[in-house]
Every structure is written in structure tokens, then in C-alpha cells.
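>>> turn this into a structure:
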Amino acid sequence: MGGTYNEIMIEGPFSFEKTFRRHHRTTDTLKPMVIDQDENRFIKWIHLGDKPYLLDATVEHHENGVSIVTDTKKEDKKEVQTIKEYLSRMFGEGNSLVDFYDAFRGNEKIEMLISDFQGMRVLSNPDLFEVMVDTIIGQQINLTFAATLKERFIRFAGDIKPLNGVDLYLFPRPEAVAELEYEQLRELSFSQRKSEYIIDFARNVVNGKIDTEQLWTRSNEEIIKELIPFRGIGRWTIECLMLFGLNRPDVLPAADIGLRNAVRSIYKLDLQPQTEEIRMLAEKENWTPWESYITFYMWQYLNTASKQKKS
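Below you'll find the model as predicted:
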């Protein structure tokens, strides 16, 4: 790579294949990134300030971990720092898998998950506006329809940038969504309420009532308290934002059906546990501060078990 060399360091272990196995909702005709497993490389369009930027990064293994290396081709130190911060947020640089794994030595169930998914990090999307809109789109509908709605939304209000035969997308900015009318989303098969929630959220970001950048400095409880008053944003939606956007390690989406199903399977329970039972289990086994990672590993366990049944 030529240009300005830039990298962040991630403490090992790290599995590129497992980390990039699960990423954000897509369809067969629209993707958030190009992933090259052979070269441990990923390419995606991001918003760098007000401009689109093609992020091209490679994961290089070292004795004690990995480095995420980019060729920024930027002379502007602020832009270089912005890219570095984006990568740090995306990979949850401060979340140590070594600490996570050490914390659960002797816990048979969690050790089984760690053994199965060794080196899998929670890979987040630092574009908090996209994560929130994506989560609102997915509320109370199946994954397939949610992916279809997201693609329609992006093709209508965002930007498509083909690369190597793949349609990559650049998600719409809040300013563009704020100018939409509810009926325009209704014409894309969005419900009236979902149309209102998405456009109203964008307008609240644009008018300053919601400052997504400030959320990075808030505690989990402060974020919940700040966002819960807005229509269409419930606790589960905020938990998804903290997990898939802010990359917080200590989020427990106890009401999530996937997590409850995974717990039932792993702990061989007769019935699906209720939300409060998930919280009691997490407290009993002292999941804090790794609830997000345990949840994520359990989701992957459920996903893998489902694929094995089909094959």
C-alpha cells in the first residue's frame, strides 16, 4: 500500500472469518462491504465528514494480536484521525477478548461458546444514524422483509456505488431523510408508523434534539434515558444501537427472542426463558461486563445450529 499509512492495534486472539461472518442486514443485490477472506481485507463506503470515502483495510496478524491497516491517501491529519477513530469504534478496540475469555474460565456453557467461536469480535457500524434507522426498519417484521425495505430505502434516498461487480451502498444522511415526506416511504411499502418514526428521527438529528456523536460519551443508562422519550425508540431499539453501533460490551437485550432461544438450547431448558429469567441467569453467572459478547456468541451458536439442521 502507498500513501499515508494508518493502523489501529487489536489485542488477540482474532479470527477474520468468524468476525466478518455476521454483519448487518443485506440482500443478495446490495451489500455494505466487499469481504476478501483470502487477503483478510474489507472495503466499504463511509461518510467522512460530508464526503463519501472508500475505506480499504487489511487485517495483519502479529504475535499478540492484529493491526487494522489502511492506505488513507490523505494529507489532512484530521481526516486521518477520523478514519482511525472509525476503525477503533468498528472493532471495539477497547474490548479485550483475553479479558472476556479469562473471566469465564470454569463456566462450562460459556467456555463451550468461546471454544466454538474463538477470536470472534463484535463488529459494529459506527454510523449511528444508519444503525438506528436499520433497527427501526426491522421492528416487528421478519428479517427478509426488513432487508427488502432497507434496500428500497437506500436505493431511494441513498447512493449506490458498484465495486468489482458488487453494489455497495452509502447510507442516506440525516439531512436527506429529514426532507422526505411520510407518503414517500409508504410508497416503498413502509407502514405509516415506521415511516413517521424514521423521518421524525432524522428530523430530530438534524434539528439537534438528538446528537448521535454525543452518545459515544454517555453511559448506557444515560443513553436509554435520553432516547426513550422519542416515538418509535424503545428499550430493545436502544440496546441494538448500543450493541451494533456503539460496540458496548455490557448490553443485555434480555427480551430478544434469539437470545432466549439460544439460552433454552444451551442450558437444555424445557421452555423458552422469559426476560426476567435471562436477567437472573446473567446475574447468577456474573456475565457483567461481557453481556454483549455472550449474547453475540449465543446468537452465532443459534445461527450455526439452525444451518446444521437444514444441511
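>>> going forward, measure contacts between C-alpha atoms and count neighbours the same way
Will do.
>>> just the helices in this protein please.
Ranges of helices in the chain, per DSSP state H, are 16-19, 77-91, 97-103, 108-116, 128-138, 143-157, 174-178, 182-186, 192-206, 220-227, 235-244, 257-266, 275-284, 291-310.
>>> buried residues, the fourth one. List them.
Along helix 108-116, these residues count as buried under the neighbour rule (16 or more other CA atoms under 10 Å): 110-111, 113-114.
>>> closest to N6 out of the helices of the chain?
Nearest to N6, of all the helices of the chain, is helix 77-91, at 7.1 Å by CA to CA.
>>> burial of K150, as a residue count?
Using other CA atoms under 10 Å, K150 has 23 neighbouring residues.
>>> of the buried residues of helix 108-116, which is the nearest to S191?
Nearest to S191 among the buried residues of helix 108-116 is L113, at 38.3 Å by CA to CA.
>>> what sits closest to that closest one if chain neighbours are left out?
Y297 (6.3 Å; CA to CA, 6 or more residues apart in numbering).
>>> what about that neighbour, distance to T144?
To T144, Y297 is 22 Å away according to CA to CA, to the nearest Å.
>>> so which of those two has more stuff around it?
More crowded of Y297 and T144, by other CA under 10 Å: Y297, with 23 against 12.
>>> doesn't F100 make contact with I110?
No. With contact defined as CA atoms under 8 Å, I110 does not reach F100; the gap is 10.2 Å.
>>> residue contacts, L180?
Under the criterion of CA atoms under 8 Å, 6 or more residues apart in numbering, the contact list for L180 reads I199.
>>> report the separation between it and A202.
10 Å.
>>> what of T29?
Distance of T29 to A202, given as CA to CA: 26 Å.
>>> now D134
Distance of D134 to A202, computed by CA to CA: 12 Å.
>>> got the helices of the chain as TSV, with distance to I35 columns?
Formatted as TSV, the helices of the chain follow (distance: least, CA to CA, whole Å):
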stretch	distance to I35
helix 16-19	10
helix 77-91	15
helix 97-103	23
helix 108-116	22
helix 128-138	20
helix 143-157	19
helix 174-178	27
helix 182-186	31
helix 192-206	29
helix 220-227	31
helix 235-244	19
helix 257-266	26
helix 275-284	34
helix 291-310	19
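>>> and this one, please, so the two structures can be compared:
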Amino acid sequence: MNRVVTNIFPEAPYDFELTVGYHTYYRSRYGTDYWEDDKYRRLLEIDNKLLLASVRSTGTVEQPELEMVIEGTSLSPYDVTRAKSQIEWILGTSQDLRQFYESIFDDDPLNNFCQSFYGLHLPHTLSAYEALILAVLGQQISTNVAHSIRTLIIEKYGSIAKYNGMDYYAFPKPISLAKASLEDLRLLKMSYRKAEYINGISQIITDQPDLLEFEEYHDNNEIVSKIMQLRGVGRWTAQWLLIKGLGRMDAFPVGDLALKQMLTKLYFDQTPLKEVEMETFSKRWSPWRSYATTYLFAANRQGLI
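Below is the predicted model:
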């Protein structure tokens, strides 16, 4: 077993604790992501090797620095570089928040939340496929139920490795869920239709692994239209894919019920909103609507809304 230590220097301001806490829903374990003893851990699958990345903060919000320990068998420089790149992506270390903060300075509710969660970066899923499957799993159910199903599907179909006496899981590969029977997926507490969606999407991605890869020049609306051609994927799911899986900075999930409730309470004195009204209102935060969404949800999860 090899062990390599390297460092990551995020774009300031960067609050490691806030970012990881938001990513894990403030739980010690959320699916493939672990947050204990001030360390974030994630099992990475690189060229069929299962590597454990452990990250802790050694800097400050204004001068951030992360220490990353990579453990695995026969670690190569390529493995270390790939692992570092993946963790940087998951933890959103390259994001520059300054323009966003400046743009919402006169927006009292949102600016207040930005002060409360100063340095919170937008974390991502490791892959667009992971974001898509998790968004489908989360359709029309509570966060707690989604968390339960998420854990079950990861432990059933994800790769597993033991480090320091503890089991860690990687997110399932498309082929694993493509081969799963609908009956077996139903045993994981999901509906038959949702099992069909998960299985069908996984079959398509197995056959077309580049389907969820997009370049910077691809417009958000173009991506949403393409993704919505997949059975089981609506606009809400596609918008969350933009935010969590593709790292697009100007996405806004107008169909999200919790987000609608937040907006009506903060800005519209509880007056009900239509989706088109949400979309129009959200343009005040463009081109940083993904950040605005993140900070609203961060405040909501902490009971500030």
C-alpha cells in the first residue's frame, strides 16, 4: 500500500468546512462522500484502481490550502495527478466568487446569506452521470428518502475498498446499473418507473459514454434539450445536472418546489409564483444563478429561511 501527500491551493475566499458540509448535507456520510474528524474522504476509481483520497484544511479562508493524502496500491504519478484533479473538481477549488459577491451586494437577503456562508464554493459530483442518476433518484421524494435510496444503490452496485478497517464505496459505473434487473432495483425502495429510468439511462450511457460530455461553447438550453430526450429526465433534473454535474454557473432549477418556496418567502411576501415568473426573476442573478441557488439552499438547510 502506497501513500502520497500533495497540496491543493483553492481560489480565495474558500471555506473548506462550509463547502464539504454543504456537499455532504452536513452528514458524516452522504453516499460516496465522507466527512469525519475534519477530513473529507472519497474513494476514487482510476484505471480500475480504487484509491482513497483524504483531504483536510491547513490554511485559512483568505489563504486557503488543503492537504490531500492519496492511498492505494502501486500509485503512479498519473494516478496522483488524476486523483488531485478529481478532488479539485468535486470541491470546486478553482471557482472565483468575487464577481458573484459584487453582483449581489445590493440584494439584501442573498447578500446576507453570502456573508453568513462566506467562502462557500459550489461542490460537484465526480461525473455528469453521477449527477444525473442522483437527480432522477431525488425526483418527487423527500431528502431523507433520497439519501436512503442513494446509500442502498451505492452499496449494492458500487465498487468497495477497505482502508484502515473501514469500507468505502465508489459510485456505480453505468454498466453496473445497466445490467441490474428492474426487480433488484425495486428492492432498493424505488418505484418501478424510477427503476426503469435508472436502468434505461445507464444502458444508453454504457453504449454512448460521451453523451453527457459537453464543451464550453454548448449553450445551457441546448444541453437541457438534449438531456431531456432521455426517458425520465425533465427540466428540473436537467437543470440540476447543469449545476452539479457540469459546473455551469448560470443554471436555475425553476421547477424546484423548495426553491420556489424560498423565493416567495424572501421576495414576494408569500405570493405564489409561476415557473415563468421564477425564471424571469432569477435573471437578476445572471450569469451567477448557480451560485445564487447554492447560497439559498445553504441558508435553507441551516434554518435561515
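>>> need the TM-score from the superposition.
The TM-score (TM-score structural alignment, normalised by the length of the second structure) is 0.86; 301 aligned residues with a CA RMSD of 2.9 Å.
>>> what sits against the equivalent of W287 of the first structure over in the second structure?
Aligning on TM-score structural alignment places W287 of the first structure opposite W285 in the second structure. With contact set as CA under 8 Å, 6+ apart, W285 of the second structure has these partners: 103-104, 292.
>>> and W285 of the second structure, how far from T293 of the second structure?
Applying CA to CA, the value for W285 of the second structure to T293 of the second structure is 10 Å.
>>> T58 of the second structure too?
Per CA to CA, T58 of the second structure is found 28 Å from T293 of the second structure.
>>> quick one: which of those two has more around it?
Taking other CA under 10 Å, T58 of the second structure and T293 do not tie; T293 has more neighbours (21 against 13).
>>> once you drop chain neighbours, what's closest to M262 of the second structure?
Going by CA to CA, 6+ apart, M262 of the second structure has I305 as its nearest residue, at 6.8 Å.
>>> I meant to write L230 of the second structure there.
In space, and not counting its chain neighbours, L230 of the second structure is closest to I201: 6.8 Å by CA to CA, 6+ apart.
>>> now swap in G3 of the first structure and tell me
That would be K73: by CA to CA, 6+ apart, it lies 4.5 Å from G3 of the first structure.
>>> count of neighbours near the one you found?
K73 of the first structure: 13 surrounding residues under other CA under 10 Å.
>>> contact partners for it?
Counting by CA under 8 Å, 6+ apart, K73 of the first structure makes contact with 2-4.
>>> could you do P32 of the first structure as well?
When contacts are counted by CA under 8 Å, 6+ apart, P32 of the first structure is found next to 24, 26, 44-45, 168-170.
>>> before we move on, what about V177 of the first structure?
Counting by CA under 8 Å, 6+ apart, V177 of the first structure has contacts 157, 198-199, 202-203.
>>> out of the residues you listed, who's nearest D127 of the first structure?
Comparing the contacts of V177 of the first structure against D127 of the first structure with CA to CA places A202 closest, at 13.1 Å.
>>> my read: that closest one touches P172, true?
No. With contacts counted by CA under 8 Å, A202 of the first structure stays clear of P172, the gap being 10.1 Å.
>>> any idea how far the residue nearest to G158 of the second structure when sequence neighbours are not counted is from L126 of the second structure?
Closest residue in space to G158 of the second structure, ignoring its immediate chain neighbours: P172 at 4.0 Å, by CA to CA, 6+ apart. According to CA to CA, P172 of the second structure stands 12 Å off from L126 of the second structure.
>>> next one: E155 of the second structure
17 Å.
>>> what about the first structure, which of the contacts of W285 of the second structure hold up?
Retained in the first structure (both residues aligned by TM-score structural alignment, their matches' CA atoms under 8 Å) from those: A292.
>>> is it possible to mark the buried ones in the contacts of W285 of the second structure?
Buried members of the contacts of W285 of the second structure, scored by 16+ other CA under 10 Å, are 104, 292.
>>> near S181 of the second structure, how many other residues are there?
A total of 12 residues lie near S181 of the second structure under the criterion other CA under 10 Å.
>>> now do the buried residues in the longest strand seen in the first structure.
For the first structure, the strand that runs over the most residues, judged by DSSP state E, is strand 51-62. Residues 55-61 are the ones in strand 51-62 of the first structure that count as buried (16+ other CA under 10 Å).
>>> how far out from the middle of the chain is that strand?
Its chain's C-alpha centre lies 17 Å from the corresponding centre of strand 51-62 of the first structure when counted by CA atoms, centre = their mean, to the nearest Å.
>>> what angle do it and helix 77-91 make?
Interaxial angle, strand 51-62 of the first structure versus helix 77-91 (axes from the mean of the first three to the mean of the last three CA atoms, to 10 degrees): 60 degrees.
>>> tell me roughly how far strand 51-62 of the first structure lies from the second structure on average.
Strand 51-62 of the first structure, aligned to the second structure and superposed, deviates on average by 2.1 Å (mean CA distance after the TM-score superposition for the first structure).
>>> give me the residues contacting that strand.
Contact with strand 51-62 of the first structure is made by 16, 39-47, 66-72, 170, as judged by CA under 8 Å, 6+ apart.
>>> repeat that with 7 Å
Applying CA atoms under 7 Å, 6 or more residues apart in numbering, the external contacts of strand 51-62 of the first structure come out as 40-47, 66-70.
>>> many thanks, we can stop here.
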